[in-house]
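Enquirer: Pasting the sequence and the predicted model now:
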Amino acid sequence: MKPVFDENGLAMQAGDIRCFYYDAVTMEYAGWSDEYINAGVSMPGNSTDIDPGEMVAGKVFLFMGTGWRQDEDHRGETVYATADTSSSTVDYIGPVRKGYTTVAPSGPYQKWDGKKWITDTDAQHAADVEAADQKKAALLAEAQEKISLWQTELQLGIISDEDKESLIAWVQFIKAVQAIDTSSAPNINWPAKPE
């Protein structure tokens, strides 16, 4: 027999009842148990006898005081800020907040067009040019280091014919690298280093 409650929520008649529990803070469904309620006692705290119904994947039941409402539950999912692609983990109940998406950007140079991520060609080109500038500087530094001893030997007139040929090859390499226009990155044909 089911208990009968008065206007204060106290059982006037004892009985068995299924209690559906909810979290005191989030109000989300927390499970159920069958309880025996004695006369003069109320239902356990944060519970109701209203059945929330069948669970749906990706949703959570929230108790609204007089019944249950289903809401989206993305907690634990990674979302991405559409302004800067930064990621964070959802820690709230409800739909994904405005300015975020669950769709991951497909690469480092992405921007949100309102519906999907697209490649930010300007940012990608700027990064390619910067990488080409760094490679150019590294190649020139390596070449300068390679020829420094030979230049000294040349000035002193003690350079061998073989080293002189190497010096000429490396100086030609330096000229070819200096002529590279990095603004065409990533489509650059870098000269081969001398043997």
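Expert: Perfect, thanks for sending it.
Enquirer: Please count neighbours and contacts with C-alpha atoms only from this point.
Expert: Will do.
Enquirer: so where do the helices sit in this protein?
Expert: Under the criterion DSSP state H, the chain contains helices at 121-156, 161-178.
Enquirer: Kindly reformat those helices as JSON lines containing mean neighbour count and distance to residue 113.
Expert: As requested, those are exported to JSON lines (neighbours: other CA atoms under 10 Å; distance: least, CA to CA, whole Å):
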{"stretch": "helix 121-156", "mean neighbour count": "15", "distance to residue 113": "13"}
{"stretch": "helix 161-178", "mean neighbour count": "16", "distance to residue 113": "38"}
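Enquirer: Ok, which of those helices comes nearest residue 15?
Expert: Comparison of those against residue 15 by CA to CA identifies helix 121-156 as nearest, at 69.6 Å.
Enquirer: what angle sits between the closest one and helix 161-178?
Expert: Put simply, helix 121-156 runs at 150 degrees to helix 161-178, going by axes from the mean of the first three to the mean of the last three CA atoms, to 10 degrees.
Enquirer: also this one, for the comparison:
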Amino acid sequence: FMINYYYDNTNDLKPFTHQLEANDDTLPPDNALRIAPTFKEGYCPCEQDGKWILIEDNREKTVYNIATKESVKIDYIGPINRDFTQLEPFEFCKWNGEKWVLDEEQKNTFTIKLNQSKLANLLSDANNEIEILNDKIELEIATDDDKKLLKKWKLYRIQLKSIDINKLDIELPVKP
């Protein structure tokens, strides 16, 4: 018995789609061959000039845009587009033309911004504590412990202000 091996003739590569039994006394349709395609892992049989050829098939694989690091699922037959890679990016990386490599400048910039944010939060905490203790002194309800604590918070705030926030490794003083 004969089999028609159909291909998608709306696609430029004309990939195999399915097979059906054929009548012995008919010709194959325009979008079918009567030659069985070869199947191979990672490839898709495609019709070309009346024969089957194997084309790389990466459909459903996840790839990453080398400019944006965005992940996408491949939905086309053929090699992976040159602006994408199967190598998964990591934090603070950049594409060097072959692989993802650590971007020291990006990492350092992030670390400095993180340190600046931490320091700003600690200064805000110190300012709030100092303000409350100053209110107690102004209202004459502060205890001797409050007065000692105020000095400690002021010293802590001075220590925070003396930190070079453009350094990568900063050492934060202990809160009072």
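Expert: Perfect, thanks for sending it. Please read these numbers as outputs of a predicted model, since none were measured by experiment.
Enquirer: how about the helices of the first structure, which one is nearest residue 19 of the first structure?
Expert: Here helix 121-156 is closest among those (CA to CA), at 57.4 Å.
Enquirer: how close does that closest one sit to the second structure?
Expert: With mean CA distance after the TM-score superposition for the first structure, helix 121-156 of the first structure departs from the second structure by a mean of 1.1 Å once superposed.
Enquirer: quick one: contacts for the residue positioned nearest the centre of the second structure?
Expert: For the second structure, residue 69 is the residue whose C-alpha lies nearest the centre (CA atoms, centre = their mean; 5.0 Å). Residues in contact with residue 69 of the second structure (CA atoms under 8 Å, 6 or more residues apart in numbering) are residue 89.
Enquirer: do you know how far it is from residue 92 of the second structure?
Expert: 11 Å (CA to CA, to the nearest Å).
Enquirer: Repeat that for residue 146 of the second structure.
Expert: 45 Å.
Enquirer: What of residue 26 of the second structure?
Expert: Taking CA to CA, one finds residue 26 of the second structure at 62 Å from residue 92 of the second structure.
Enquirer: Show me which of these two is the more surrounded one.
Expert: residue 92 (16 against 8; other CA atoms under 10 Å).
Enquirer: The more buried one corresponds to which position in the first structure?
Expert: Matched by TM-score structural alignment, residue 92 of the second structure corresponds to residue 109 in the first structure.
Enquirer: and the residue lying closest to residue 39 of the second structure once chain neighbours are set aside, what is it in contact with?
Expert: The shortest distance from residue 39 of the second structure to any non-neighbouring residue, by CA to CA, 6 or more residues apart in numbering, is to residue 45 (6.5 Å). With contact set as CA under 8 Å, 6+ apart, residue 45 of the second structure has these partners: 15-16, 37-39, 52-55.
Enquirer: Would you list the buried entries among the residues you listed?
Expert: 15-16, 37, 52-55 (16 or more other CA atoms under 10 Å).
Enquirer: Mark which of those are part of strands, please.
Expert: If you go by DSSP state E, these have 16, 52-55 in strands.
Enquirer: I figured residue 41 of the first structure was touching residue 13, is that so?
Expert: No - counting by CA atoms under 8 Å, residue 41 of the first structure sits too far from residue 13 to count as a contact (9.5 Å).
Enquirer: Report the aligned residue range of the second structure for stretch 58-68 of the first structure.
Expert: With TM-score structural alignment as the criterion, stretch 58-68 of the first structure aligns to 42-52.
Enquirer: Give me the buried stretch members for that stretch, please.
Expert: 43-47, 52.
Enquirer: From residue 57 of the first structure, how far out is the match of residue 92 of the second structure?
Expert: For residue 109 of the first structure, the distance to residue 57 of the first structure - CA to CA - is 33 Å.
Enquirer: same check, this time on residue 27 of the first structure
Expert: 18 Å.
Enquirer: Looking only at neighbour counts, state which of those two leads.
Expert: Between residue 27 of the first structure and residue 57, counted using other CA under 10 Å, the more crowded position is residue 27 (17 against 8).
Enquirer: which residues touch that one?
Expert: 62-64.
Enquirer: hmm, try it at 7 Å
Expert: Neighbouring residues of residue 27 of the first structure by CA atoms under 7 Å, 6 or more residues apart in numbering: 62-63.
Enquirer: repeat for residue 5 of the first structure
Expert: For residue 5 of the first structure, counting by CA under 7 Å, 6+ apart, the contacting residues are 11-12.
Enquirer: Identify the residue nearest the residue in the second structure that residue 89 of the first structure lines up against in space, chain neighbours excluded?
Expert: Aligned counterpart of residue 89 of the first structure in the second structure: residue 73 (TM-score structural alignment). Counting by CA to CA, 6+ apart, residue 73 of the second structure lies nearest to residue 62, which is 4.6 Å off, once chain neighbours are set aside.
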